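Novice: after the sequence you'll find the predicted model.
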Amino acid sequence: MSYTPLTAVFEFEGGHYVPLLPAVFDFGGSYAGYVLPPSLVTSLTSTWSRPSAAADAGAVAGWSAVGQRDAVGVSGWGVGQVVDLQCDAPWSGMPAKDSSNDLEWGTASAMDGAATRAQWGDLPAKDLGVAPGWDQSIQPVEWQVRLVYNPRVPAKDATTRGRYQRSAEYRARKLQQQSSQLYVPPQPLAFAFDGGLYTPSVNGAVFFTFALPPTVAGQIGPVDASTGLPVRPARRVNHGSRLPWGRATPLDPVPTGIEYPDYEGPITIITPPAEPDILETYMIANSVSVVVLPDRVALDATNIRIGRDIDSFAWTLSANLFGRTSLNQVRPDASGPKEVEVTINGHVWVFLIERYSGARQFGKEAYTVTGVSRTQLLAAPYAPPRSRVNTADINAELAASNELINTGFTLNWDSYTLGPPDWTLPAGAFSYQSQTPMQVIAALAETAGGVVSPALASDELAILPRYRAPVWQWSSAVMDRIIPAAIIDDLGSEWQPQPDWNSCYVSGTNYGVAVDVRRTGTAGDNPAPDVFADWITGTEVARSRGIAEICKGGQQEIVTLNLPLFPAETAPGLVTPAQLCEVRDVDETWRGLCLSTEITAEGIGASRVKQSIRLERHHAEGA
């Protein structure tokens, strides 16, 4: 808001300042208070009464007469020296020439009352409505700018309005601006700048600001709180119709194209085995190397034998060394057993040398060393026995994984695709005394009809089913290896018939269930020996164990095959225990379960290598 006077005259030393017409002063802003300018103090009066001498007439204050004895500079509290006249305070006396610059409320001359009087002292009546807000003079007409945030909603919108009657739900929030007000002093004011800039008083109570106040936040604006979506767990549908016996085991080896929208488990495609190449002549460049870890010092060894059977949890090594120098490279010391790495045709094993024996003859020393794979570290004498009991429900896979905590080993238990299945052990059921981690893991695998399969060189072990598919379903099952007759060097068999069992009674002891597992399509009249185990606490584990026991019976033979050890990228490669193999013989094709594998090498370097496997073949319908 601005005010335009008729004529504004400022008294400056050396002449008059006449601004251009019209002169405009913008007093928009805030007013902090009012105090008299510090240049005039009307409350100080002189205490002397003598008239001053004629020479002091120029320093006489304009508002009273000074006595004669005051001419010598006597102060109110004593008689001062003449020399004190040079350091009088500036407010004790004013030169006569400054009388023309007196403020309007002092004693002004006649010419000051008319010519230099500020024209804005008498404000028109229309400006009275802009009185400052701190003096209770606000007129009722100014309330018309008040914002209302709770307008009444029409009746038709009563069902869709917000709960808190907010307005402008979708409008951007705007800040309210503070309106400036015009300050009207009670009397005319005169500004004396004396040719310089205006400097406010240091400790004054009145300051004038001509700057526009910044935009500040006004009252709280509406927000779209009523349009937010609540976040909470999704509603569970068809909770009562789910199957109570857990996840189903996928039986299809390849995708069938049928979608199962209600199945949430993983879908694993079992890749069929690679077809071996049938050639007239096979040329294999065998390569054998034995080094001591971690320095990888080459070791001269002969008669190397590596093997494992289906019921073992570690690979074994046997080799011959010549000379005490070679023996000292692998002989155990205060740090424990030494590790050796054996590489045969690209397949790598790592062994711990546990024992050695020697034979000395005149001019000849020969030693035989034996070792095991690193999974032996989970058994005696390396792992101390311990006891445990579970205080809460726990599943078998988690219980086996807990045995490997802080050991560096990892467990792979594919309970959905390969098996064996996982099950729950209630509180108090999973208990044992003085058992090593490997004993506990092997016992859990045996409870479900599975076996422990160690890795060749890494700290890993897997739980595999002894019979990935029942014997009577081998003809339709996906095999792990295909062995053609063209690569079989030698073949032998041993007939080992067993009763043709068709049922098995499996039960827990202190905890668990009792299940009579019967082969489908049979009367179950030839049961296998009953099985009792502490950790059989579910029907799924009892069924898996019963199938494994029934598969051990029937007319069967143990077939031994000698074949080359092909590299990993060439089929069939290395055949390991618990793998199902399809043997394509000259006159027939049959399937069998690998029970053991043995690799022999005559020496290091370019050596003669042979792989010997033992297969369990069943002569039954569907096998």
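Specialist: Noted; the coordinates are in hand. Residues are numbered from 1 along each chain as shown.
Novice: switch to C-alpha atoms for all contacts and neighbour counts from now on
Specialist: Noted.
Novice: so Ile324 sits against Arg360, correct?
Specialist: Just to correct that, residue 324 is Arg rather than Ile. No. Judged on Cα atoms under 8 Å, Arg324 makes no contact with Arg360 at a distance of 10.5 Å.
Novice: the two: who's more crowded?
Specialist: Shown here are Arg324 and Arg360; by other Cα atoms under 10 Å, Arg324 has more neighbours (13 against 10).
Novice: find the nearest non-adjacent residue to that one, please.
Specialist: Glu365 (7.3 Å; Cα to Cα, 6 or more residues apart in numbering).
Novice: wait, is the one you found part of a strand?
Specialist: Yes. Under DSSP: H, G, I helix; E, B strand; the rest coil, Glu365 sits within a strand.
Novice: that one reaches Ala359, doesn't it?
Specialist: Yes. Between Glu365 and Ala359 there is a contact under Cα under 8 Å: 6.0 Å.
Novice: can you tell me the SS state at Leu327?
Specialist: Per three-state DSSP, Leu327 ends up helix.
Novice: which residues touch it?
Specialist: Taking Cα atoms under 8 Å, 6 or more residues apart in numbering, we find Leu327 in contact with 321, 367.
Novice: ok, so what distance separates it from Thr368?
Specialist: As for Leu327, its distance to Thr368 is 9 Å (criterion: Cα to Cα, to the nearest Å).
Novice: touching both of these two, which residues are there?
Specialist: What both Leu327 and Thr368 touch, as defined by Cα under 8 Å, 6+ apart, is the set Leu321.
Novice: can you list the buried residues in stretch 434-449?
Specialist: 435-449 (16 or more other Cα atoms under 10 Å).
Novice: so which of those sit within strands?
Specialist: Gln435 (DSSP state E).
Novice: got another one to weigh against that:
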Amino acid sequence: IDSKIPIEPQIQRYYIMQPSISCSRLSDDLKILINNITCTWQRGQFAATGNIKFCSRIDMERAIGQQLKLVINGYEFIMICEQPSTSNRFANNSYSASIRSRFAELAAPYQRERNYVNTVDKTLAGIMADILENTGWTLDNKMIDYPIPEGAFSYRGLTPGAALLKVASSIGAILDINDTTKTVSVVPEWPVNPWSTEQATPDVILNDALILEHNTRDTIQPEHNVVFVRGEQQGVACKIKRQGTPATDYARDIVDNLITDVQAARQRGTCELARSGNKRTATIRTKLKQDLPPIRPGSLLGVRFEDELYKATVDSLAVSANISNQGAIMVNQTIQAVRNV
């Protein structure tokens, strides 16, 4: 029984918005005054990136090199404040900095590059646990686990963050990071295959009453229904085909040293076939509310727009918050969602 219930904000005659934003240092809860922040999460990245603008030079100096806790409309985000930037014009000085989400602490310059080889038999989850060992982060693997023989997998010159992303990409997965609990979930790049979304239950349903802007862009590319996926010295070789098709349109062969089991080949091959074909990317700007949380990349989104309900995979999320000179707060989230056409 599929008991999944999607998040769907109620349709109302009008919506009362009470946006709020606060920023403080995670280490000592020192308040930092800001007037603008933008941050973007994308599939295929291990950390969100963005920019933050401060109210004064002192606020910027207090924030640089620190982990910041941002609470936007009740939702908590942990960011590392990194490279500062100043702009000085007559009667108008501004102070800003680039930011990355908390998982960036497992990347340069906070971690050194490392080398790795599995010297004993491992599983996929075991290798990912090795990468996260002694980092303070917890693994939540939602991919099908499988055995990896001794010496089959290695990497050279990668930080833990880059290494974990490499492993996830090898099996058609992405990293879904919870910066608050320091948990790394490894989830499929496509939660539902694009050709099967019509029967699937979305994670979130967005109705057009809450859509402030809706734009689409089509990408034309070949569609594949079969692909060869194989490992290296200790790998397997599999022909992965899309069910119900004649398996005549071949994608480029995939070779990866983590393809040591048919489950690995199936997961990676399915991802490659899902990437192919004509795509329509919808860019949707909406609000961030108590009953409409940040719509995370990798989730399945249902959109009620112009008498149509379509379903698409969320490819990216951008959250923006701005405080005007008069103190008015504006908070939006912008989603890019991809579907087959």
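Specialist: Right, received. Where do you want to start? Predicted model only: the values in this text are computed from it and were never measured.
Novice: what would you report as the TM-score here?
Specialist: Overlay of the two chains. TM-score (TM-score structural alignment, normalised by the length of the second structure): 0.95; 339 aligned residues with a Cα RMSD of 1.6 Å.
Novice: the aligned partner of Gly521 of the first structure in the second structure sits in which helix or strand?
Specialist: Counting by TM-score structural alignment, Gly521 of the first structure lines up with Gly244 in the second structure. Per DSSP states H and E: Gly244 of the second structure is located in neither a helix nor a strand.
Novice: do Ala399 of the first structure as well
Specialist: helix 396-402.
Novice: what range does that helix cover in the second structure?
Specialist: Helix 396-402 of the first structure maps onto residues 124-130 of the second structure, going by TM-score structural alignment.
Novice: in the matching stretch, what's buried?
Specialist: 124-129.
Novice: would you list the residues you listed in a markdown table and tack on distance to Gly298 of the second structure?
Specialist: A markdown table is the format used below for those (distance: Cα to Cα, whole Å):
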| residue | distance to Gly298 of the second structure |
| --- | --- |
| Leu124 | 21 |
| Ala125 | 20 |
| Gly126 | 23 |
| Ile127 | 23 |
| Met128 | 20 |
| Ala129 | 22 |
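Novice: so who does Phe305 of the second structure touch?
Specialist: 207-208.
Novice: next one: the alignment partner in the first structure of it from Trp474 of the first structure, what distance?
Specialist: Superposed on the first structure with TM-score structural alignment, Phe305 of the second structure falls opposite Asp585. Counting by Cα to Cα, the gap from Asp585 of the first structure to Trp474 of the first structure is 17 Å.
Novice: quick one: average offset of the strand or helix carrying Arg304 of the second structure versus the first structure, please.
Specialist: Counting by DSSP H and E, the element that carries Arg304 of the second structure is strand 300-305. Following the fit onto the first structure, the mean deviation recorded for strand 300-305 of the second structure is 0.9 Å by mean Cα distance after the TM-score superposition for the first structure.
Novice: can you give me the buried ones in that strand?
Specialist: 300-304.
Novice: closest to Ala237 of the second structure out of these?
Specialist: Here the nearest of those to Ala237 of the second structure, counting by Cα to Cα, is Leu300; it sits at 30.7 Å.
Novice: what sits against the closest one?
Specialist: Neighbouring residues of Leu300 of the second structure by Cα under 8 Å, 6+ apart: 191-192, 201-204, 311-314.
Novice: what does Asp261 of the second structure give?
Specialist: Asp261 of the second structure neighbours (Cα under 8 Å, 6+ apart): 146-148, 235-236.
Novice: check Arg591 of the first structure too.
Specialist: Arg591 of the first structure neighbours (Cα under 8 Å, 6+ apart): 474-475, 580-583, 617, 623.
Novice: which of these are also in contact in the second structure?
Specialist: Compared against the second structure with both residues aligned by TM-score structural alignment, their matches' Cα atoms under 8 Å, the contacts of Arg591 of the first structure retain 474-475, 580-583, 617.
Novice: mind putting those in TSV, distance to Phe532 of the first structure included?
Specialist: Shown next, in TSV, are these (distance: Cα to Cα, whole Å):
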residue	distance to Phe532 of the first structure
Trp474	27
Ser475	31
Leu580	28
Cys581	31
Glu582	34
Val583	36
Arg617	27
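Novice: one step back: looking at Glu365 and Ala359 of the first structure, which is more packed in?
Specialist: Glu365 (13 against 9).
Novice: ok, Thr183 of the second structure to Glu76 of the second structure distance?
Specialist: For Thr183 of the second structure, the distance to Glu76 of the second structure - Cα to Cα - is 15 Å.
Novice: can you check Gly151 of the second structure too?
Specialist: The value you get for Gly151 of the second structure to Glu76 of the second structure, if Cα to Cα is used, is 41 Å.
Novice: please apply the same query to Ala47 of the second structure.
Specialist: 16 Å.
Novice: and what of Arg156 of the second structure?
Specialist: Arg156 of the second structure is 35 Å from Glu76 of the second structure, by Cα to Cα.
Novice: neighbour-wise, which of the two wins?
Specialist: Glu76 (15 against 11).
Novice: what's the match for that one in the first structure?
Specialist: In the first structure, Glu76 of the second structure lands on Val348 (TM-score structural alignment).
Novice: ok but its match is inside a strand, no?
Specialist: Yes. Assessed with three-state DSSP, Val348 of the first structure lies in a strand.
Novice: for it, give me its contacts.
Specialist: By Cα under 8 Å, 6+ apart, the neighbours of Val348 of the first structure are 341-342, 456-457.
Novice: keep only the residues you listed that stay in contact in the second structure.
Specialist: Contacts from the contacts of Val348 of the first structure that recur in the second structure, judged by both residues aligned by TM-score structural alignment, their matches' Cα under 8 Å, are 341-342, 457.
Novice: which of the residues you listed fall within strands?
Specialist: Cross-referencing these against strands under DSSP E gives 341-342.
Novice: ok, and the closest non-adjacent residue to Tyr382 of the first structure?
Specialist: Gln376 (7.6 Å).
Novice: which residue in the second structure lines up with that neighbour?
Specialist: Residue correspondence to the second structure (TM-score structural alignment): Gln376 of the first structure is matched to Ala104.
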